[in-house]
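A.B. asks: Here is the input, now give the coordinates:
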Amino acid sequence: MWMRKLLRGVAGGVCALVTVLLIPGCTVGPNYSLPAVATENRWQDAKGAAALQPEDVRWWRDLNDPQLVSCIEKGISGNQNIKEAEARVREARALRGVAAASLLPQVGSSAVYNKTRTSSTAGIISELPENLKSEINFEQDFYQVGFDASWEIDIFGGRRREVEAASARAQSSIESYRDVMISVISEIARNYVELRGAQRQLGIAEKNIGIQEKTLSLVKIRWDAKLVSELEVEQAQAQLERTRGSVPSLQASIREGAYRLAVLTGQPPDSLLDELLATSPIPNPPDIVPVGLPSDLLLRRPDLRRAENDLRAAVSDIGASMADLYPRFYLTGTAEPQSAKFTDLFRANSFAWSFGPQISWPVFQGGRIRSNIAATEARRDEALARYRQAVLTALQEVETSLAGYGQYQVERERLALSAKSQSRAVELARQRYERGIKDFLTVLDAERQLSDVENSLAMSETRVVLNLIGLYKALGGGWQL
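C.D. replies: Model (predicted):
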């Protein structure tokens, strides 16, 4: 009964005090607002692109290469950098929980047992007669159970600002995770396309080796017939060996790409060799790329969203530091049953308790608080500058990728026409040489030019797709999985 009365009294006192304290309550410090950033209404150079929102955020599917899709899906589930970023998200969320706990009452408990014996040969007890000493109990037991509670009432909002900052940092870690995912996806796609580009160049080299072997055979026949000099034989042999010399480096590049792709997907280096060493064409880009509007980047790119949340956290830190200028209010209480006998520990007359408010207000800190406020304001300004610079960089990356994508497409088309014409020129040069109309240098020059232009075409085809991957990355696509 007495415990119920005590609890009702304490609860009533708490409610009354909280009501009085919260009436003038406020949250100190500036409130966050998204800074204004100027963006254009359209992209400057959007050849092959359209101001449409992508229907499928998995842009790699638009390249129509099942093996590429398989590699990326393996990377999303197995890449260790993604797992590391995911762990940082869990850490940030847990730290947000730590900050939020400061808004709630903190309750603790303790238990103590002591057994003591008093000396019968020291002090005043030693002077007592032995018959009296025999009636004294020199050994005593002590039992105590303690419960203590404290609650900081967040009148000026310092703790709430800390929770705001922790929430923003948790969201920033999520955006970092998404940014890592975009980087891993684009890196897998780049390495895959480079591998297929090296295979394309290897195929060209092997085809040209076949052409040059036929040319060498023709020259040797004419040399045996005393129709040409040894010089022409050596020239044909030299050109063939030059082309053969390009094969080992291309084969090495292909294997290196396969090793990198395996590691990017979280597997041992040799795990994808069987899949990737089989020759396959360079992925074919789509006719139209949906790029949206410049303003869409603010919502789509994780690095911009991360920079915004970093700014949000920095603004909340100002309020948390300003709260140190004001008093802190606490409610504290303890309840401690104490007894020499365990059976009496929870009786009414064994309870000792205390309850009351507490105020803490720093009087002199040597300028520490205001210096800390100035530091948090400077960090806010740093975060604002980083955010604005990140937006400018993002716009520049998209514009650069769009310009490159359009121009590389033109380059690829022209090189394709050049390769077709040069292939025909090789046939004509060989025919004229066989009829004795042209010298052998014309044939060698035509074959060399064919090899060069076909290699240039293969590299251009690779650049087109690599630039498209860079464009997708610059647009911030892929993290919405």
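A.B. asks: can we go C-alpha only for contacts and neighbour counts from here?
C.D. replies: OK.
A.B. asks: Now stretch 49-68: buried residues?
C.D. replies: 49-50, 57-60, 62-63, 68 (16 or more other Cα atoms under 10 Å).
A.B. asks: What is the end-to-end distance of that stretch?
C.D. replies: 22 Å (Cα to Cα, to the nearest Å).
A.B. asks: gap between that stretch and the chain center?
C.D. replies: Here stretch 49-68 shows a centroid-to-chain-centroid distance of 22 Å under the convention Cα atoms, centre = their mean, to the nearest Å.
A.B. asks: Of the buried residues of stretch 49-68, which belong to strands?
C.D. replies: 49-50 (DSSP state E).
A.B. asks: So of the buried residues of stretch 49-68, which two are at opposite extremes in space?
C.D. replies: Maximum pairwise distance in the buried residues of stretch 49-68, criterion Cα to Cα, is 24.3 Å, between A50 and L68.
A.B. asks: how about the strands in the stretch 201-350 of the chain?
C.D. replies: 289-290, 328-339 (DSSP state E, counting those that start in this stretch).
A.B. asks: Any chance of TSV for these, columns distance to R90 and mean neighbour count?
C.D. replies: Formatted as TSV, those follow (distance: least, Cα to Cα, whole Å; neighbours: other Cα atoms under 10 Å):
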stretch	distance to R90	mean neighbour count
strand 289-290	34	20
strand 328-339	31	18
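A.B. asks: Alongside the first, I'd like the structure of this one:
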Amino acid sequence: MRRPLFLLLAAAGLAGCAVGPRYATPQTPAPAAGSFSSAPAVVTSGDATSPTWWRLYQDPVLDRLVEQALAENLDLKVAAANLDYAEGLVSETRSNLLPSTTLDAGAAYGRSAAANQAAIAAGKSHAKAGWGYSTGFSAAYQVDLFGQVRRAIEAARANAGAAQAAEDAVRVTVAAEATSAYAQACGFAAQAAVARRSLAAAQETFDISRRQREAGAISDFDLARAEAALEQARAAIAPLDGQRRTALLELAALLGKTPSEIPAEAAACVAPPQLAQPLPTGDGATLLRRRPDVRQAERVLASDTARIGVAVAEFYPSVSLGGSIADAAGSVGGLRRPGSISYSLGPLVTWSFPNIALARAHVIEARAQASGALASFDSTVLQALKETEQALTAYGAELDRHGALKAAAARSDEALRLARIQYEAGTISMLDLLTAQATALGADQALAASDQQLALDQVAVFQALGGGWEQAPKVTALKVG
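C.D. replies: Modelled structure (predicted):
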């Protein structure tokens, strides 16, 4: 039995086999590689998304804010620390390919069993207590016959790749959220400006109405309605200012700043950013290669597949080569004498056979985990495609709405201008003027809100496309100790 087992182990060692399944990148659905069906043809192009897509807005303030967020955001620092940890696990696992060594030395006071026996043999009751000194060195090397260590390294490397992809996914989110917060702050500032213009118009209407009431041309009822419209216009301003400050506070947090450190250049923005060119979308195949969450799911699958090999290797013997040398004496001067030195050298084979229930359970667990990772990868692919199509659909719908609102605002402003002329001429009533004023106010506010929503929908498309991480700066985790 010794010779066949030795030949089996030697053959396996020479072949350098690694048990378990060989990993292959899973296929994605063929229809996913084409262009996006929901992309509005007039305002989008099939060009690949820019790695620095926020620069397409040609807004230097936005460029600086996003770059600062990509360098200082604290969620990114968390992701960087997670990546450092994953890379540390790779180094830890790789260390199993190297021999383990131990060096020790010590001194102890007492009476050894060997000294007692020698004393008894010499006719004494026991040996005298005294100091003893010892030194030792041992080394052991695990022969990776069935690739358990190599599969563990493969799993650790894939896990580090997943951590890198997770960090890139945070970069995508940070760039998108910083741009969204900036667009929201600018959009609310624009809506507040419209509300202030409406307040000025309502104040003008009220002043005219008050003069007409003093002249007896209108009733107290008409004056009260004009005053009510004035206060309603005034009431619309405060919520918009509050929402604008909320967006600025969100932006400060994304930049790693405290609420008291809101960027002044962002606070000065008065209109949401607008694209100066068609939005580049690329195609589905490019999307799936670029999205960090898809890459992360693929790396998790690779790691879990490699762990199947780690579990399968438990069915086979584990062979270690070890050796040790020890030196012990009753005095320091007695060390290194031939009689005080002992050594050992040889292989150690351990095998849980025939009780393989635990190994079988580990394989079942590993295969189940890999199966879940494969399903998660497929789900992530579908999620990426769905999110992109949804974002493009919302963008297209808002474009149509924005066009209609723009036309409505122009007509309403013209109607209000004519209503004021006719009211001052006495050809229409106060109610007609207030109605025209309310309609114009609503149209202008709706258009300003649509300007903001259009910018947010564009950012949602860019985020769904997964760009923004490719040229981002390296983030260093916070130092502790």
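A.B. asks: and which of the buried residues of stretch 49-68 of structure 1 is nearest N284 of structure 1?
C.D. replies: Among the buried residues of stretch 49-68 of structure 1, and counting by Cα to Cα, the member closest to N284 of structure 1 is L63, at 5.5 Å.
A.B. asks: Correct me if wrong: that closest one contacts P286.
C.D. replies: Yes: using Cα atoms under 8 Å, L63 of structure 1 makes contact with P286 at a distance of 6.5 Å.
A.B. asks: Quick one: map E177 of structure 2 onto structure 1.
C.D. replies: Using TM-score structural alignment as the criterion, E177 of structure 2 maps onto E187 of structure 1.
A.B. asks: so how far is V180 of structure 1 from that match?
C.D. replies: 10 Å.
A.B. asks: hmm, back to that, check the mean deviation of the host helix or strand of the match of E177 of structure 2 from structure 2.
C.D. replies: Taking DSSP states H and E as the definition, E187 of structure 1 sits inside helix 158-224. On superposition with structure 2, the mean distance recorded for helix 158-224 of structure 1 (mean Cα distance after the TM-score superposition for structure 1) is 0.9 Å.
A.B. asks: Report all helices and strands that that helix contacts.
C.D. replies: Secondary-structure packing of helix 158-224 of structure 1 (3 or more Cα pairs under 8 Å, 6 or more residues apart in numbering; DSSP states H and E): helix 66-78, helix 80-101, helix 230-264, helix 302-322, helix 440-475.
A.B. asks: any idea of the angle it forms with helix 66-78?
C.D. replies: Using axes from the mean of the first three to the mean of the last three Cα atoms, to 10 degrees, the direction of helix 158-224 of structure 1 lies 150 degrees away from that of helix 66-78.
A.B. asks: Centre of the chain to the helix or strand containing Q117 of structure 2, how far?
C.D. replies: In this structure, Q117 of structure 2 is located in helix 113-121 according to DSSP H and E. Relative to its chain's centre, helix 113-121 of structure 2 lies at 69 Å (Cα atoms, centre = their mean).
A.B. asks: buried residues in that helix?
C.D. replies: N116.
A.B. asks: with structure 1 superposed, average distance for whichever helix or strand comes after it?
C.D. replies: On the C-terminal side of helix 113-121 of structure 2, the closest following helix or strand by DSSP H and E is strand 130-143. Compared with structure 1 after fitting, strand 130-143 of structure 2 has a mean deviation of 1.6 Å; criterion: mean Cα distance after the TM-score superposition for structure 1.
A.B. asks: Just list the residues touching whatever residue of structure 2 lines up with A383 of structure 1, thanks.
C.D. replies: In structure 2, A383 of structure 1 lines up with A373, judged by TM-score structural alignment. Contact analysis of A373 of structure 2 by Cα atoms under 8 Å, 6 or more residues apart in numbering lists 297, 300-301, 304.
A.B. asks: D457 of structure 2 maps to what in structure 1?
C.D. replies: Aligned partner of D457 of structure 2 by TM-score structural alignment: N467.
A.B. asks: what lines up against L254 of structure 2 once you look at structure 1?
C.D. replies: Aligned counterpart of L254 of structure 2 in structure 1: L264 (TM-score structural alignment).
A.B. asks: re earlier: the match of A383 of structure 1 belongs to a strand?
C.D. replies: No: applying DSSP: H, G, I helix; E, B strand; the rest coil, one finds A373 of structure 2 to be helix, outside a strand.
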